[in-house]
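Asks: Provided below are the primary sequence and the corresponding predicted coordinates.
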Amino acid sequence: MTTLLHIDASARPGGSDTTPHGSHTRRLTARFVRQWTALHPETKVIYRDVGQEPPPPVTGQWIHAAFTSEQVREPWMHEELRISDTLIDELLQADLIVAGVPMYNFGPPAQFKAYIDNIVRVGRTFGFDRNRDGEPYWPLLANAGKRLVILSSRGDYGYQPGGRMADRNHVEASVRTAFAYIGVTDVHGTSIEYDEFADRRLADSIRQAETTVDGLVSLLESGFPLPASQAD
């Protein structure tokens, strides 16, 4: 059975196809999950809305707890890492991660950055040994077969490679880097642009992004066999 981790990071509630002033990224992630589960109804879906319920930011106490060996952690340390442990446990279960990450001021929302800071954790998703030959850090989720889909949106346009604003796009690159650091390197995605223009260009961008989402479902689901009842 496939496990899909569905993450929304937009501060806007509801999708732009169902809610006035709703989120384009919520629209795209919902479309992906809806189509995926239609093909794979046995899929276990874990939903995490960091846009509406953001994880707490990393603190000095969090760092102290994370870098203390689990065997000697004090009770307060376990409590400090409780939410981080929950988020990591969800990630470890997932075969497929579908993340809606809008662009806020050229980067991911603070809510999603807090999520990243909670899941990129020594001893759980990456290893560290200062006495290790060569690189002292290594990913703990490498070769786990996990796939990541990043679905984004922007108010302006031209953030794709080679576009007029490409050098100001710090969304996909930062998310890819963080997930690659822990071993998730099979990454796909698309985005909606022109939101602030609210004209035909936005409508065209939405249609193009939805078409790409449909294609990604077809591409990625081929790696997850259908259940016997549907394969016959």
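Replies: Done, it's in.
Asks: Could you use CA atoms for every contact and neighbour count after this?
Replies: OK.
Asks: List the buried residues in the strand or helix carrying L219.
Replies: In this structure, L219 sits in helix 200-221 according to DSSP states H and E. Residues of helix 200-221 classed as buried by neighbour count (16 or more other Cα atoms under 10 Å): 202, 205-206, 209-210, 212-214, 216-217.
Asks: residue ranges of the helices in this protein, please?
Replies: Ranges of helices in the chain, per DSSP state H, are 24-39, 60-66, 75-80, 82-93, 110-119, 172-182, 200-221, 228-231.
Asks: got these as JSON lines, with distance to G127 columns?
Replies: Output for those, formatted as JSON lines (distance: least, Cα to Cα, whole Å):
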{"stretch": "helix 24-39", "distance to G127": "31"}
{"stretch": "helix 60-66", "distance to G127": "12"}
{"stretch": "helix 75-80", "distance to G127": "19"}
{"stretch": "helix 82-93", "distance to G127": "14"}
{"stretch": "helix 110-119", "distance to G127": "13"}
{"stretch": "helix 172-182", "distance to G127": "9"}
{"stretch": "helix 200-221", "distance to G127": "29"}
{"stretch": "helix 228-231", "distance to G127": "39"}
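Asks: How much space separates the spatially closest residue to V33 that is not a sequence neighbour from S205?
Replies: Using Cα to Cα, 6 or more residues apart in numbering and skipping residues adjacent in sequence, the residue nearest V33 is H6, 7.6 Å away. From H6 across to S205, the span is 23 Å (Cα to Cα, to the nearest Å).
Asks: before we go on, here's another structure to hold up against the first:
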Amino acid sequence: MPAKPLSSFRYLSFDVVGTLIDFEAGLVAGLRGIAAEDGVDLDGEAALTLYRTARYSPDALRFPDDLARVYVQIAPGLGLRPDPALGARLRDGVAGWAPFADSVAALASLKQKYRLIAMTNAQRWAFGHFDAALGQPFHAAFTVDDTGTEKPDPAFFHQVFAFVEAEGGSRDDILHVAQSQYHDIGVSRVLGLTNCWIERRHDAAGYGGTIAPAEFTTPDYHFTSMAALADAARGELA
């Protein structure tokens, strides 16, 4: 059983892309839209595998601007045209990426009890679209543009800790909620945070578009949906 009840937290910090926003569906839909123009039948999981390799390379740029570069690199392996204009289209399409079906209602419910903090490796321009799609539920938000670094760099988390401390809280008041073992769950454990793994790919093999962790971290809380987390919190607080 988790060491701390859900009712004991003041803050819930969230990974956004992949936990709240359906990153894999948005990326694959964008690639399929391009593929359809040339009559190419695109394999979504194959596309995610190629994306993962290209995205986590030494010459990677900030996300999602980096999608323009990534597209040109992975297009030949998918039978697509490596046209930079198509890469720009894929990048711009991020503005329309949708939340998971349960994200908006779950966040609205959780916001009634907790202060919600967004922690995203996405750039601020993209987060603005995600925030609007999610119903603008956040008390505070930290993007790669704000922090100058990406998770799993502990420096990203320390900026959030400083913000919470300025409000009179501490990291003990935070439950960190995320789907990525690599970007969030492992490092949050190292930093002494209580964490909650939202296993969005519970019905699919592998890590999809997200880099695999060096080792699996058993989370403090484990749900397969945001709805389940919201239900558990309501149950404790009833």
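Replies: Yep, it's here. Owing to the predicted nature of the structure, the values given are computational and were not obtained by experimental measurement.
Asks: So after superposing, what's the score?
Replies: Here the TM-score for the pair of chains, by TM-score structural alignment, normalised by the length of structure 1, is 0.38; 132 aligned residues with a Cα RMSD of 4.8 Å.
Asks: Check which helices and strands the helix holding L219 of structure 1 sits against.
Replies: helix 24-39, strand 186-192 (3 or more Cα pairs under 8 Å, 6 or more residues apart in numbering; DSSP states H and E).
Asks: repeat that for 6 Å
Replies: Counting contacts by 3 or more Cα pairs under 6 Å, 6 or more residues apart in numbering; DSSP states H and E, helix 200-221 of structure 1 is packed against strand 186-192.
Asks: And V164 of structure 2, how far from E37 of structure 2?
Replies: From V164 of structure 2 over to E37 of structure 2 (counting by Cα to Cα), the distance is 48 Å.
Asks: Of those two, which one has the most company?
Replies: V164 (19 against 9; other Cα atoms under 10 Å).
Asks: What segments of structure 2 are strands?
Replies: Per DSSP state E, structure 2 carries strands over the ranges 11-14, 115-119, 140-142, 174-178, 194-198, 221-223.
Asks: Can you tell me which of those is packed in deepest?
Replies: Mean neighbour count (mean count of other Cα atoms under 10 Å) peaks for strand 174-178 among those, with a mean of 26.
Asks: which residues does I63 of structure 1 contact?
Replies: Contact partners of I63 of structure 1, counting by Cα atoms under 6 Å, 6 or more residues apart in numbering, are absent.
Asks: Give me the distance between it and N118 of structure 1.
Replies: Here I63 of structure 1 is placed at a distance of 10 Å from N118 of structure 1 (Cα to Cα).
Asks: H64 of structure 1 now?
Replies: The gap separating H64 of structure 1 from N118 of structure 1 is 13 Å, by Cα to Cα.
Asks: neighbour-wise, which of those two wins?
Replies: Comparing H64 of structure 1 with N118 by neighbour count (other Cα under 10 Å), the higher total belongs to N118, at 21 against 13.
Asks: count of residues packed around the closest residue in space to the more buried one that isn't next to it in sequence?
Replies: Among residues not flanking N118 of structure 1 along the chain, S84 sits closest, at 5.0 Å (Cα to Cα, 6+ apart). Neighbourhood size, S84 of structure 1 [other Cα under 10 Å]: 24.
Asks: correct me, but S84 of structure 1 touches D117?
Replies: No. Counting by Cα atoms under 6 Å, S84 of structure 1 stays clear of D117, with 8.7 Å between them.
Asks: what sits in contact with each of the two?
Replies: Between them, S84 of structure 1 and D117 share no contacting residue under Cα under 6 Å, 6+ apart.
Asks: can you give me the helices for structure 2?
Replies: 23-37, 44-55, 67-74, 84-92, 103-111, 124-133, 144-147, 154-166, 186-190, 226-237.
Asks: which of those helices sits most buried?
Replies: Of all the helices of structure 2, helix 67-74 has the most neighbours on average by mean count of other Cα under 10 Å, namely a mean of 22.
Asks: Which secondary structure elements does that one sit against?
Replies: Contact partners of helix 67-74 of structure 2 among helices and strands, from 3+ Cα pairs under 6 Å, 6+ apart: helix 84-92.
Asks: For the helix it packs on, which helices and strands make contact with it?
Replies: In terms of contacts (3+ Cα pairs under 6 Å, 6+ apart), helix 84-92 of structure 2 is packed against helix 67-74.
Asks: picking up where we left off before, now distance to H176 of structure 2 too, for the helices of structure 2, in TSV please.
Replies: TSV is the format used below for the helices of structure 2 (distance: least, Cα to Cα, whole Å):
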stretch	distance to H176 of structure 2
helix 23-37	19
helix 44-55	24
helix 67-74	27
helix 84-92	28
helix 103-111	13
helix 124-133	18
helix 144-147	17
helix 154-166	10
helix 186-190	7
helix 226-237	12
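Asks: before we move on, the earlier item: the residue nearest to V33 of structure 1: neighbour count?
Replies: Other residues near H6 of structure 1 come to 21 when the count uses other Cα under 10 Å.
Asks: Please report the distance of it from R201 of structure 1.
Replies: Using Cα to Cα, H6 of structure 1 is found at 28 Å from R201 of structure 1.
Asks: Many thanks, we can stop here.
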